[in-house]
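Colleague: Any chance you can model this:
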Amino acid sequence: MQQPQREVRAVHTASTVTVYQAYSPEIGLPAIREGRFPAAWKRDRMTWIKPSFLWMMYRCGWAAKAGQETVLAVEIGREGFEWALRHACLSSYQPGVHPDRATWQREVKRSPTRVQWDPERDLRLQPLPYRSLQLGLAGEAARRYADEWTVAIRDVTPLAHEIHGLVRDGDLDAARRLLPREQPYPAAEELLSNLRP
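Modeller: Just a heads-up that it's a prediction; the model follows:
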């Protein structure tokens, strides 16, 4: 069955959604230990969260890139995730969505969250023909994410290394079995109606 071109796929429960981020050990290890982001985590900067494990692996090079050696699975409340989508605008100007560039620029200034659609990745981190959501959180959204929405933080760095090892050995079936089970997110249709170019 063909994947929709732009769809939110994530590990989710009745109350939470799992997103991924990668940090240096100075940020990642205290976050894992305390189950929340430490004071050193910059709440005034934009932070990007990714519901796609493989897109995160592409971004952090299987936890090998400098400053991205610790991969976090961050469980956040669905209410917070949906608030972020409801208050989002696209990260770039799209003629089919925005009447003009000036309207989009006003939206970007006003919105605490940004949506970006990037090619989803396969186990070899090659681009697939459909796209994956990245959600940028700034200002109020970043603070809420760190201090209100976060339910749990788990270290998935060992999982990243294990899957990468299987991919390197050519055992893609075993690698695939270890991947987090990402499913279409149910409320996304209505929330994303104005966020698809």
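Colleague: okay, CA-based contacts and neighbour counts for the rest of this
Modeller: Fine.
Colleague: Gln134 versus the residue nearest to the spatial centre of the chain, what's the distance?
Modeller: Against the mean C-alpha coordinate of the chain, by C-alpha atoms, centre = their mean, the closest residue is Lys50 at 0.8 Å. Applying C-alpha to C-alpha, to the nearest Å, the value for Lys50 to Gln134 is 5 Å.
Colleague: Show me where the chain has its strands.
Modeller: Here the chain has its strands, by DSSP state E, at 9-10, 16-23, 47-49, 70-77, 88-90, 113-121, 127-137, 150-155, 183-184.
Colleague: How far does the longest one sit from its chain's centre?
Modeller: Just to be clear, that refers to strand 127-137. 8 Å (C-alpha atoms, centre = their mean, to the nearest Å).
Colleague: top helix in the chain by residue count?
Modeller: helix 157-168 (DSSP state H).
Colleague: Now do that helix: which elements does it pack against?
Modeller: Contact partners of helix 157-168 among helices and strands, from 3 or more C-alpha pairs under 8 Å, 6 or more residues apart in numbering; DSSP states H and E: strand 70-77, helix 172-178.
Colleague: export those to a markdown table and tack on mean neighbour count and distance to Ala138?
Modeller: Converted to a markdown table, the helices and strands packed on helix 157-168 look like this (neighbours: other C-alpha atoms under 10 Å; distance: least, C-alpha to C-alpha, whole Å):
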| stretch | mean neighbour count | distance to Ala138 |
| --- | --- | --- |
| strand 70-77 | 24 | 16 |
| helix 172-178 | 14 | 32 |
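Colleague: In TSV, list those along with distance to Asp118.
Modeller: As requested, the helices and strands packed on helix 157-168 are exported to TSV (distance: least, C-alpha to C-alpha, whole Å):
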stretch	distance to Asp118
strand 70-77	19
helix 172-178	21
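Colleague: Let's compare: structure for the following, please.
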Amino acid sequence: MATAQQDKSLKGKDWIRESYIEQQTGVWPKDGKHILAQYDDEDIIVYQAYSRGIGSYAIEHQKFGGPLFSYSRMSWIKTNFLWMMYRSGWGSKENQEMVLAVRISRNGFDTILSHALTGHDEKLLGKGQSPVRLQWDPDHHPDGSALSRRAIQLGLRNDILARYGDEWTTDITDISDFVHDQYQANVISRQWDKLLVPRERVYHVTNEEIAKQIKLID
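Modeller: Now for the predicted structure:
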């Protein structure tokens, strides 16, 4: 088994990278809906990609804001690194050049989940817009092809976005160099056995009502 790599840049805690192929073939579920994430007892890491103007402000101030960031617009977070790579083209798409690893409190993340509704359920319940929009999308192979497994993404707005951007965020780290290095060294050449990605495991939602609400269980 490949040796895990660790980087203490995230709030002084280890950000663990492991072999993609070993996780994909031996650890991660093959299908179904799963929240895959790197987390510990206190925090969970989510990913976002922004323009350099927004990203640089977030790194400098360790919170989201500044003249280019709008709290009046929905902002999407993803727990799954490879979904973020698909969405941002490995940090190559316009205004997604800066890939951020955002460490937030587990309490904050669980609060986000407790408010999450799909667009269909918003209409069905007739309560207006939820502060958190839920989507289950196909997870993706590093080459961009879709998988049977579903990955979660969460659109934050209003008070929940404000709390995420300031209150719940404990560390914001620029991981763009790691993303670009892995893409250049291993993704372009399709050397999947050499590719490193963050260590991710299934995040278990223990509250049955929330698990049903976000469609993890029937």
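Colleague: Which of the strands of the first structure sits closest to His161 of the first structure?
Modeller: strand 70-77 (10.2 Å; C-alpha to C-alpha).
Colleague: The second structure: matching residues for that closest one?
Modeller: Mapped onto the second structure using TM-score structural alignment, strand 70-77 of the first structure spans residues 98-105.
Colleague: Select, out of the strands of the first structure, the one closest to Leu172 of the first structure.
Modeller: The closest of the strands of the first structure to Leu172 of the first structure is strand 113-121. By C-alpha to C-alpha, the value is 13.8 Å.
Colleague: The match of strand 70-77 of the first structure vs the first structure - mean distance after superposition?
Modeller: Its aligned residues in the first structure lie a mean 0.5 Å from stretch 98-105 of the second structure after superposition (mean C-alpha distance after the TM-score superposition for the first structure).
Colleague: Identify the residues contacting that stretch?
Modeller: Contacts to stretch 98-105 of the second structure, defined as C-alpha atoms under 8 Å, 6 or more residues apart in numbering, come from residues 10-11, 42-52, 55, 91, 164, 168-176, 179.
Colleague: swap in stretch 115-130 of the second structure?
Modeller: Pro131, Val132, Arg133, Leu134, Gln135, Leu154, Gln213, Ile214.
Colleague: returning to what we had before: which of the strands of the first structure sits closest to Asp171 of the first structure?
Modeller: Of all these, strand 113-121 sits nearest to Asp171 of the first structure, with 17.1 Å by C-alpha to C-alpha.
Colleague: In the second structure, what range does that closest one match?
Modeller: Counting by TM-score structural alignment, strand 113-121 of the first structure pairs with residues 132-140 of the second structure.
Colleague: For Gln182 of the second structure, list the residues it contacts.
Modeller: Counting by C-alpha under 8 Å, 6+ apart, Gln182 of the second structure has contacts Leu195, Leu196.
Colleague: Distance of the alignment partner in the first structure of it relative to Val156 of the first structure?
Modeller: Using TM-score structural alignment, the equivalent of Gln182 of the second structure in the first structure is Ile163. Going from Ile163 of the first structure to Val156 of the first structure by C-alpha to C-alpha gives 11 Å.
Colleague: can you check Val167 of the first structure too?
Modeller: Separation of Val167 of the first structure from Val156 of the first structure (C-alpha to C-alpha) stands at 17 Å.
Colleague: Check Val17 of the first structure too.
Modeller: Distance of Val17 of the first structure to Val156 of the first structure, given as C-alpha to C-alpha: 15 Å.
Colleague: Can you report how many residues lie near Trp149 of the first structure?
Modeller: Using other C-alpha atoms under 10 Å as the criterion, Trp149 of the first structure is surrounded by 21 other residues.
Colleague: how about it, what's its match in the second structure?
Modeller: Taking TM-score structural alignment, the alignment pairs Trp149 of the first structure with Trp168 from the second structure.
Colleague: if I pick that match, what's in contact with it?
Modeller: Ile104, Ser105, Gly108.
Colleague: And Val46 of the second structure, by the same measure?
Modeller: Ala37, Ile77, Lys78, Thr79, Asn80, Phe81, Ala101, Val102, Arg103, Ile104.
Colleague: Next, give me the two most distant ones among those residues.
Modeller: For these, the maximum inter-member distance is 15.2 Å, found between Phe81 and Ile104 (C-alpha to C-alpha).
Colleague: Without its sequence neighbours, what residue ends up closest to the equivalent of Tyr185 of the first structure over in the second structure?
Modeller: Alignment note (TM-score structural alignment): Tyr185 of the first structure maps to Tyr203 of the second structure. Nearest-residue entry for Tyr203 of the second structure: Ile35, 5.3 Å, with adjacent residues in sequence omitted and distances by C-alpha to C-alpha, 6 or more residues apart in numbering.
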